[in-house]
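attaching a predicted model along with its sequence, questions to come.
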Amino acid sequence: MTAPNRAPIGVFDSGIGGLSVLQSLLTALPHEHFVYLADNGHAPYGEKTDLFVRQRSLAIAQHLIEQHHIKALVVACNTATAAAIHELRTHYPHLVLIGVEPALKPAAQSTRTGRVGVMATRGTVGSEKFARLLASMDPATHFEVKACNGLALAIEQSTLPAHAEQAQAQVSQLLRQYIQELGEFGSAPGQMDTLVLGCTHYVFAQEELQQLVGGEVRLMSTGEAVARQTHRQLEAASLLSPQAAPAQAHGRVALYTTGDLSGLKAAAHRWLQLPAGDCHLASTI
């Protein structure tokens, strides 16, 4: 039987967006092994009901515990964290659990103009968890929040070879639309000088977003903060893996999808330089 500290860390998202978090985890935890599950077959979560997202989150957690014997679970999805993290903690009180949330706190610390833009899914911005987070912020910082319907799905579909060109055009169109609707970005008084990427998918559009808002605007995501928190929690639970890791990422991570395998393969290669052989179907969850 595998020693608890040598067990893998589970990571899941509604699709490929959580690969941006996995990227940070691989860097911050070089001696750990990971099992990533993309629930593409039921994506996008951001436009589903809270009940549906909770049911999927519980089913995936159970699968990762039973099939892969994970020692920790990173919920690499803002929508799933908002809808299901409390229920997951209730069901699995002994499992190290890490969620994600939009980076409002670091954005408030970073801004010089006192104005911050937030892009997230409808499921995230409509959640009680997000409402509490927003209410907890210093009123001196103004947050302009935009629910970006369709954007996560378009980014997801841009990895599918058969739909890539059309989906990428839609991504570009939606980015321009939502940035325009948010308002004026820049470093002058009254402008937003910080943009929070409140969905892990949006990280994969950050180059185009940076061009749209200008180089002086800071983009804030959650991957590095989640990786640091995961390290802290594993260390506190004495579950960090012994320092005997492979020299490269290949072999340290297995990726699964409930949807289109070609899309996961393309995304894993494009953003993490992982080979197709690391990607598998998990259609029974």
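Received it, and whenever you're ready, just let me know what you need.

going by C-alpha atoms from here, please, whenever you check contacts or count neighbours.
Will do.

wait, what's in contact with residue 5?
Shown in contact with residue 5 (CA atoms under 8 Å, 6 or more residues apart in numbering): 71, 238, 239, 240, 241, 242.

would a markdown table of those with secondary structure and neighbour count be doable?
Shown next, in a markdown table, are the contacts of residue 5 (DSSP: H, G, I helix; E, B strand; the rest coil; neighbours: other CA atoms under 10 Å):
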| residue | secondary structure | neighbour count |
| --- | --- | --- |
| 71 | coil | 22 |
| 238 | coil | 11 |
| 239 | coil | 18 |
| 240 | coil | 21 |
| 241 | coil | 20 |
| 242 | coil | 10 |
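
what is the nearest of those to residue 39?
The shortest approach to residue 39 among the contacts of residue 5 belongs to residue 71, at 20.1 Å (CA to CA).

can you show me the strands along the stretch 151-285 of the chain?
Assigned by DSSP state E, counting those that start in this stretch, the strands in the stretch 151-285 of the chain fall at 194-197, 218-220, 253-257, 279-281.

thought residue 156 was touching residue 18?
No. In this structure, residue 156 is not within contact of residue 18 by CA atoms under 8 Å, at 11.0 Å.

next one for the comparison:
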Amino acid sequence: MNDGQSNDRPIIAFDSGIGGLTVLREARVLIPDRRFVYIADDAGFPYGDWEEEALKQRIVGLIDGFIGKYDPELVIIPCNTASTLVLEDLRRVFPSVPFVGTVPAIKPAAERTSSGLISVLATPGTVKRAYTRDLIQSFATKCHVRLVGSQSLARMAEMHMRGELIDDEAIRAEIAPCFYEKDGARTDIVVLACTHYPLLVNVFRRLAPWPVDWLDPAEAIARRALSLLTPNGTGVEPEHGDDIAVFTSGNPDFPTRRLLQGFGLATGVIA
């Protein structure tokens, strides 16, 4: 829309929990003239526990309902597990809606690495997807890429952001396989292939056996979303007071509501 009128159709950001807030934060910086609806499928969290076909049906059904309710201009899926599983299905089922997915940042990691040793820290679902291995085959054949699947880090990230105590040793054990040496070289980049993981990046830095570049895809996802939008033409940057958060459980707990308030999102909105 470029007629000087404000576009009230929102951008939806859909994630399994609160991990996608890392992407939402970047998107709101780059796209200040749009309204956002953040959707957390907390009733289905964590996605790593689901069978693929059941999860696929769940996500397509939920997105169908939210598209009908909000008529979004664009949908961001800031979730590697969901994107690598169901993004093509969503584009096929909803051809009139642009989708921006999230896939492991293997290409930029391969371009940046000095040692040639890269680790991809992801959920087990993302690790086992053919999509992830295809990315390695396409962009990182000259690198040694280690895939590290964590069953627990997404839960730990949610606990951490709610102010709950998490055990350093438990986190150290999850990230330890990312660090390896080969022919005198060391891992120098760890791809954060789950949008929950940047919520723990300061903890990762503190517990890492040596410094590495923790590659967060949030800014790249936001830039991709921006590239698909038509400018509003108003030149006015509205306040974000009308950005909302929706939880599929309908009942986010108090620490979560307080966290969302810190992100400037209206809370307690029931799906």
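That came through fine. Predicted model, so just to flag it, every value in this text is computed and none were measured.

what value does the TM-score take for this pair?
After superposition, the two chains reach a TM-score (TM-score structural alignment, normalised by the length of structure 2) of 0.89; 265 aligned residues with a CA RMSD of 2.3 Å.

still on that earlier bit, out of the contacts of residue 5 of structure 1, who's nearest residue 164 of structure 1?
Closest approach to residue 164 of structure 1 among those (CA to CA): residue 71, at 35.7 Å.

okay, helices next: where are they in the stretch 101-250 of structure 2?
Counting by DSSP state H, counting those that start in this stretch, one finds helices in the stretch 101-250 of structure 2 at the ranges 106-112, 124-128, 130-139, 153-161, 168-175, 201-207, 218-227.

could you single out the most deeply buried of these?
Ranked by mean neighbour count, those are led by helix 124-128 with a mean of 21 (mean count of other CA atoms under 10 Å).

that helix vs structure 1, mean deviation?
Following the fit onto structure 1, the mean deviation recorded for helix 124-128 of structure 2 is 0.8 Å by mean CA distance after the TM-score superposition for structure 1.

which bit of structure 1 covers that helix?
The aligned range for helix 124-128 of structure 2 in structure 1 is 122-126, by TM-score structural alignment.

gap between residue 160 of structure 1 and residue 54 of structure 1?
Noted for residue 160 of structure 1: a distance of 27 Å to residue 54 of structure 1, by CA to CA, to the nearest Å.

those two - which one has more neighbours?
Per other CA atoms under 10 Å, whichever of residue 160 of structure 1 and residue 54 has more neighbours is residue 54, with 22 against 19.

re the thing from before, what residues are shared contacts of residue 156 and residue 18 of structure 1?
With CA under 8 Å, 6+ apart as the test, residue 156 of structure 1 and residue 18 both reach residue 201.

residue 147 of structure 1 maps to what in structure 2?
Aligned counterpart of residue 147 of structure 1 in structure 2: residue 149 (TM-score structural alignment).

give the contact list for the closest residue to that match other than its chain neighbours.
In this structure, residue 149 of structure 2 finds its nearest non-sequential neighbour in residue 124, 4.4 Å apart by CA to CA, 6 or more residues apart in numbering. Contacts for residue 124 of structure 2 (CA under 8 Å, 6+ apart) come out as 48, 148, 149, 150, 151.

make CSV from these and add distance to residue 29 of structure 2 to it.
Formatted as CSV, the contacts of residue 124 of structure 2 follow (distance: CA to CA, whole Å):
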residue, distance to residue 29 of structure 2
48, 30
148, 31
149, 31
150, 30
151, 31
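
ok, and the residues you listed in structure 1?
For these, the subset whose aligned partners also touch in structure 1 (both residues aligned by TM-score structural alignment, their matches' CA atoms under 8 Å) is 48, 149, 150, 151.

of those residues, closest to residue 98 of structure 2?
The nearest member of these to residue 98 of structure 2, counting by CA to CA, is residue 48 at 25.4 Å.
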